[in-house]
Each structure stands twice: as structure tokens, then as C-alpha cells.
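[1] give me a model of this one.
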Amino acid sequence: MNQRPPLHPAVAATRLAVRQALVERAGSRGDSVEMPLAIVALSGGADSLALAAAAAFVGPRCGWRVGAVIVDHALQAGSAGVAERAAVQARKLGLDPVVVALVSVEARELGPEAAARQARYRALEEHAAVSGASLILTAHTRDDQAEQVLLGIARGSGARSLAGIPPHRGLILRPFLGVTRVDTEAACEAQALEPWLDPHNEDDSYARVRVRHRVLPLLEAELGPGIAAALARTAEQAREDAAAFDEMVNELIEDVVEHAEAGISVSLAVLSSNPAALRHRLIRRVAEAEFGSELSREHTLAIAALVTNWRGQGPIYVPGIKVIRSRGSLLFTRQIGSPREAESS
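    Sure, this is the predicted structure:
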């Protein structure tokens, strides 16, 4: 009797991760009799190619059709050839449909990396809408998660950033957040897949590349192995804490906020009676939800001081908003133009 060769451990790890993710998201299938569609965001690199192979194998066994979208950012010479090679490998794996989407990246306000990411996700979401896909699978790994957490720490951007890359958001599902980059590369080799090596991943002008090639290896050398796994666990715990705080804010927000004639009125009594972590989240939520403004830590603390350390100061100006303390409330109003012009008028 012929025995099957043993499954390579890295291939098994990638398939198990995809299977667990698809089973957990079974509710995304909807009520259609037809098998739902999941599309893989495929760059042609080892991570996304390993994801495409795992999804092609596991998807139909879990009741999913699987396709792929290859986004060509046209930022490098030969990008069209890279996209086509990725498409050829996707079709060989049995993915259908396979689409190459050419996008225009405009980096006037955002940096090139952020602008490319924005264009990529826009293209993925547009294709999902056209094709009726229920899920978009991206290949962020445990190593990506560790790098994201370190970058968040370096920026001092708080618990939300420390929570790293979420495992799912909207249509986006990230099955590989527990899979290492070593595993994705080994899975490609074991399945005779030919990943593309992105030269941007070696360009140390990018902070993420410096973290990957310098900072994490140094931490591993000085503090011992397992740093990436520990950072990923930190992100998971931070996400749990952030989710709990979000739920508390959602419960409080209706008791705190009133729409006043001049703007948004927020109860001083409720703000002062809650811990700083909740108070700051409430302030940031009002600024973002009502005015579309993302407050820095310094802006948040300046507004919070009107509650906890008021000595007659004010008004406080933050991007697009003026905040004053008035009659037992903080009053948030939209600020158009410079604060100096507003004060002199």
C-alpha cells in the first residue's frame, strides 16, 4: 500500500490557521445557497502566496470559493510582470476568479507606504463589492504583528496602537497572525511555489524594515528568543482591554453627550467621576465621531484638564475644534480658520 508522504509542518500550520479562521467566520456566508466567495489579497510574496495555497486547499473543504486579487501599484519597474506571475501561480492553485487590479498611488498628503496601502485596500474593497465576496483574506503574520507593536510603542500612540493589527475588521480577515514568516517561506518551498522578493522589504529608509532587520534581531540577541511571540501576545491582550473600554464608552456616551445649539455638550459630572482612561476615551470619541478629529495625547490631556484641573483656563483649541468649560459641561464647537482670528473677531 502506498502511503502519502507526511505533510510538511509549515504547510500544516498555514492550512490549520486558515481553517480555524474560516470556521470562526462561518456567519459571513450569508443566506445564499451558493458557496460564498473569499478573496486573497495576493502580492506574490511568500506570506500571501502561502495564504493563497492554504486557502485554495482549505476553502472548498470549509464551504468557501476562493479567488484572488493582485494589486499592481505601478511603483516599481516590472510591476506588471510581478503581478502576472502571481496571477499565474494563483490560477495553478485553483483560485477563481483571479484579478489583477492596476491602481494609481497619490502620495501628496500621505507618505508613499500609507498611500499605497490606502490604494490597495480601496481596490480590494471595490472588487469585493463587484464580485459579491464575503471576505478579504490578507497575509499579515505574527512577525508583522510584532513589528507593528514596536512601531506603536516608538510613536507613543497608546493602547489602541499597542493592540496592533486586528484579526478581523469588516470584510478583512487575517488568518496568519499566529503564523511566522519562517513558516510561510517554508510552506512556499515545500509546495514548489516561487515567491517574489519585494526590494522595498530590504530598503532601510522604511522604519518597518529597520525594525525587522535591526531592532527585533537585537532584542532577540539581548533578551533571548521569543520576543516576536511575546509582542504578539501583548497585542492580543491590549485588544481585549481596548474592546472592554470601547464597550464601556458605548454604554456611557448617551449619558455624557447632548447636542447643544452651539455644538456638543459633554457632562462634567460624568467625565470627572470616571477614571482617566475612560475620560480620555470619551473625549477622543466625541472629537472623532462628531468632528472627524483624531486627538493627540497632548490635545486630550489639555481638554481633560478643563475637567480635573480647571483654574479658569480656556478655551482649548485642537484641530478643527474649540472646547470651553461652561455651565457644568464641556462645550465642543467646530473651529474654522485659525484660533487667533477667532479670538480677535
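[2] CA atoms for contacts and neighbours, from now on please.
    Fine.
[3] I figured Ala232 was touching Asp144, is that so?
    No. The pair Ala232 / Asp144 is not scored as a contact, 9.0 Å apart, by C-alpha atoms under 8 Å.
[4] what about the two, which has more around it?
    Neighbour totals were compared for Ala232 and Asp144, and Ala232 leads with 26 against 21 (other C-alpha atoms under 10 Å).
[5] helix or strand for the closest residue to that one other than its chain neighbours, which one?
    The shortest distance from Ala232 to any residue other than its chain neighbours is 5.4 Å, reached at Ala146 (C-alpha to C-alpha, 6 or more residues apart in numbering). Applying DSSP states H and E as the criterion places Ala146 in helix 142-155.
[6] do the same with Cys188
    Per DSSP H and E: helix 181-190 holds Cys188.
[7] show me where the stretch 101-250 of the chain has helices.
    Here the stretch 101-250 of the chain has its helices, by DSSP state H, counting those that start in this stretch, at 112-131, 142-155, 158-162, 181-190, 207-210, 216-223, 227-256.
[8] which parts of the fourth one are buried?
    Within helix 181-190, the residues that qualify as buried are Arg181, Asp183, Thr184, Glu185, Ala186, Ala187, Cys188, Glu189, counting by 16 or more other C-alpha atoms under 10 Å.
[9] turn these into a markdown table, columns for distance to Thr14.
    Listed next are the buried residues of helix 181-190 as a markdown table, based on distance: C-alpha to C-alpha, whole Å:
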| residue | distance to Thr14 |
| --- | --- |
| Arg181 | 11 |
| Asp183 | 8 |
| Thr184 | 7 |
| Glu185 | 11 |
| Ala186 | 10 |
| Ala187 | 8 |
| Cys188 | 10 |
| Glu189 | 13 |
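[10] so which of those residues comes closest to Thr308?
    Nearest to Thr308 among the buried residues of helix 181-190, counting by C-alpha to C-alpha, is Arg181 at 46.9 Å.
[11] any idea how far that closest one lies from Ala187?
    Arg181 is 10 Å from Ala187, where distance means C-alpha to C-alpha, to the nearest Å.
[12] go on, Val98?
    To Ala187, Val98 is 21 Å away according to C-alpha to C-alpha.
[13] check Tyr317 too.
    Shown here: Tyr317 relative to Ala187, a distance of 53 Å by C-alpha to C-alpha.
[14] now swap in Ala163 and tell me
    Noted for Ala163: a distance of 28 Å to Ala187, by C-alpha to C-alpha.
[15] count the neighbours of Ala230 for me.
    12.
[16] next one: Arg214
    Neighbours of Arg214 using other C-alpha under 10 Å come to 12.
[17] dump the helices of the stretch 101-250 of the chain into TSV; add distance to Ala305 as well.
    Below are the helices of the stretch 101-250 of the chain laid out as TSV (distance: least, C-alpha to C-alpha, whole Å):
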stretch	distance to Ala305
helix 112-131	33
helix 142-155	23
helix 158-162	19
helix 181-190	45
helix 207-210	34
helix 216-223	38
helix 227-256	17
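[18] sequence B follows; please return its structure for comparison with A:
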Amino acid sequence: MKLIACSGGPDSMALLDMERKTGGGLFVCHVNYRKRPTADRDEAIVRQYCETHGLGLAVLYPHYEGGNFQAWARDVRYDFFWRQAHLQGIGKILVAHQQDDLLETYVFQRERHMRCDWYGLRYRSRRQDLVIERPLLGWTKAGLEAYCQENGVAFGVDESNLGDDYTRNRIRHGM
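    The predicted structure is shown next:
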């Protein structure tokens, strides 16, 4: 059994579809921060896919109280994934980081002069006792969008990624 982190965007919807097609048990986790007008649309996309294919789904609606939103959101979602993995008896979570994310992370680390054991993103890492795998690191975002379109997989586009409000977005748009 694998736990899939699924936002409803093209990366995670492609991952969900690819993993479903390989067989084996899947459990899906979605976090709806309700921070943007299309957040409920993305949740509906994930819900519909799970209902259509008979997949278990857990959704979290966290409440943001201030501070660095990106860091808070990351901690909230990984804590949620960890709890759900334990409830479901799952030891591995798959996340849809892809090649563009890997490069953005590397640039982010270099710009901040971070000293890291590993630059970019590892294929496999751990958070507490949970194994995290990133099987899409060889795919580009454009390739995953094309996969979804070719396979009839619905996805939403997070418009907050289109602006430069966050450092990662500025790096993404400048690459």
C-alpha cells in the first residue's frame, strides 16, 4: 500500500494516475488550505478521481495563523501525511516533485548559500519513520501536463504559482 500526496495539480494527478495503473493499493491525501478561490475546485478534482477509481481519500482543512506560510504549510501537510500513513498502516508516501522542482530547489539552496548534504531533491528521504519517494524527478512539469492531457486526467492550475509572491516562484519564473 502506498500513500499518495495529491494537490489536484498536473504533477500529483499524473503521479496518482500512473501509480493506479501499476496496480497495488493506494490511499490519497489532499490538503485544502482554502487560501485561494480555486482550492475547492482542486479538492473536487481529487475527490472525483478517487471516487471513480475506488481509492481511499483523507482531506485536511488546516487553519493558518501567521508566519512563513510556505514553511507552515509544508509542516502541516507532512504531519498530516505521517498521521494518515500510520492510521492506514503505510510506511511510504509518494510525492509529485518533478525535474523543475529539483532545479528550483537547487537554485534556492545556492542563492541562500545553504550548506547541504544534498543539493536539489533526493529520490528517497525520510521524515520521522516515513519513507518519502519522488518518482517523477525525471519528468518535467510540461511533460506531466502533456501526460494528463493525453490520458484524460483532470487537473487544476494553482494560480498562486503564476505570481512572484514567493521566493520559489521568483526562481521558477527567472529560470
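[19] quick check: the helix holding Ala146 of the first structure compared with the second structure, mean distance?
    When the second structure is superposed, helix 142-155 of the first structure averages 0.4 Å from its matched positions, counting by mean C-alpha distance after the TM-score superposition for the first structure.
[20] in the second structure, what residues pair with that helix?
    Counting by TM-score structural alignment, helix 142-155 of the first structure falls onto residues 99-112 of the second structure.
[21] just stretch 197-211 of the first structure next, same as before
    Aligned by TM-score structural alignment, stretch 197-211 of the first structure falls on residues 157-171 of the second structure.
[22] so what touches stretch 90-97 of the first structure?
    Residues from elsewhere that reach stretch 90-97 of the first structure (C-alpha atoms under 8 Å, 6 or more residues apart in numbering): Leu49, Ala52, Ala53, Ala56, Arg65, Val66, Gly67, Ala68, Val98.
[23] hang on, the last one packs against Gly67?
    I take that to be Val98 of the first structure. Yes. Val98 of the first structure is in contact with Gly67 according to C-alpha under 8 Å; the separation is 5.6 Å.
[24] those two: which has the busier surroundings?
    Higher neighbour count among Val98 of the first structure and Gly67: Gly67, with 27 against 20, using other C-alpha under 10 Å.
[25] ok, the more buried one - contacts?
    Leu37, Ala38, Ile39, Val40, Leu95, Asp96, Pro97, Val98.
[26] so the counterpart of it in the second structure, which state does it fall into?
    Using TM-score structural alignment to pair residues, one finds that Gly67 of the first structure aligns to Phe27 in the second structure. At Phe27 of the second structure the chain is in strand, as set by DSSP: H, G, I helix; E, B strand; the rest coil.
[27] trace Val40 of the first structure over to the second structure, please.
    Per TM-score structural alignment, Val40 of the first structure is aligned with Ile4.
[28] tell me the contacts of that match?
    Listed by C-alpha under 8 Å, 6+ apart, the contact set of Ile4 of the second structure reads Leu16, Leu26, Phe27, Val28, Cys29, Ile93, Leu94, Val95.
[29] hmm, what's the outermost residue in the second structure?
    Here the centre of the second structure is the reference, and by C-alpha atoms, centre = their mean the most remote residue is His113, at 25.5 Å.
[30] can you tell me how far that one sits from Tyr119 of the second structure?
    Counting by C-alpha to C-alpha - His113 of the second structure and Tyr119 of the second structure are separated by 11 Å.
[31] just Val31 of the second structure next, same as before
    Distance, Val31 of the second structure to Tyr119 of the second structure, using C-alpha to C-alpha: 27 Å.
[32] of those two, give the one with the bigger neighbour count.
    Val31 (23 against 16).
[33] in this structure the more buried one contacts Gly8, no?
    No. Assessed by C-alpha under 8 Å, Val31 of the second structure is found out of contact with Gly8, at 9.7 Å.
[34] not counting sequence-adjacent ones, nearest residue to the residue sitting nearest the centre point of the first structure?
    Central residue of the first structure (C-alpha atoms, centre = their mean): Ile165, 4.5 Å from the mean position. Counting by C-alpha to C-alpha, 6+ apart, Ile165 of the first structure lies nearest to Gln145, which is 6.1 Å off, once chain neighbours are set aside.
[35] my guess is that neighbour meets Leu177, correct?
    Yes. Assessed by C-alpha under 8 Å, Gln145 of the first structure is found in contact with Leu177 at 6.8 Å.
[36] comparing these two, which residue is more hemmed in?
    Between Gln145 of the first structure and Leu177, counting by other C-alpha under 10 Å, Gln145 is the more crowded of the two (28 against 21).
[37] and the more buried one, how far is that from Ala232 of the first structure?
    From Gln145 of the first structure to Ala232 of the first structure the distance is 6 Å (C-alpha to C-alpha).
[38] likewise for Gly45 of the first structure?
    Counting by C-alpha to C-alpha, the gap from Gly45 of the first structure to Ala232 of the first structure is 22 Å.
[39] and if you look at Ala53 of the first structure?
    Ala53 of the first structure sits at a distance of 24 Å from Ala232 of the first structure (criterion: C-alpha to C-alpha).
[40] with Arg325 of the first structure instead?
    Distance from Arg325 of the first structure to Ala232 of the first structure, by C-alpha to C-alpha: 41 Å.
[41] again with Ala154 of the first structure
    Here Ala154 of the first structure is placed at a distance of 16 Å from Ala232 of the first structure (C-alpha to C-alpha).
[42] now do Val88 of the first structure
    In terms of C-alpha to C-alpha, Val88 of the first structure sits 33 Å off from Ala232 of the first structure.
[43] and Ile90 of the second structure, how far from Arg83 of the second structure?
    Ile90 of the second structure sits at a distance of 10 Å from Arg83 of the second structure (criterion: C-alpha to C-alpha).
[44] quick one, which of the two is more surrounded?
    Neighbours were counted for Ile90 of the second structure and for Arg83 using other C-alpha under 10 Å; Ile90 has more, 18 against 14.
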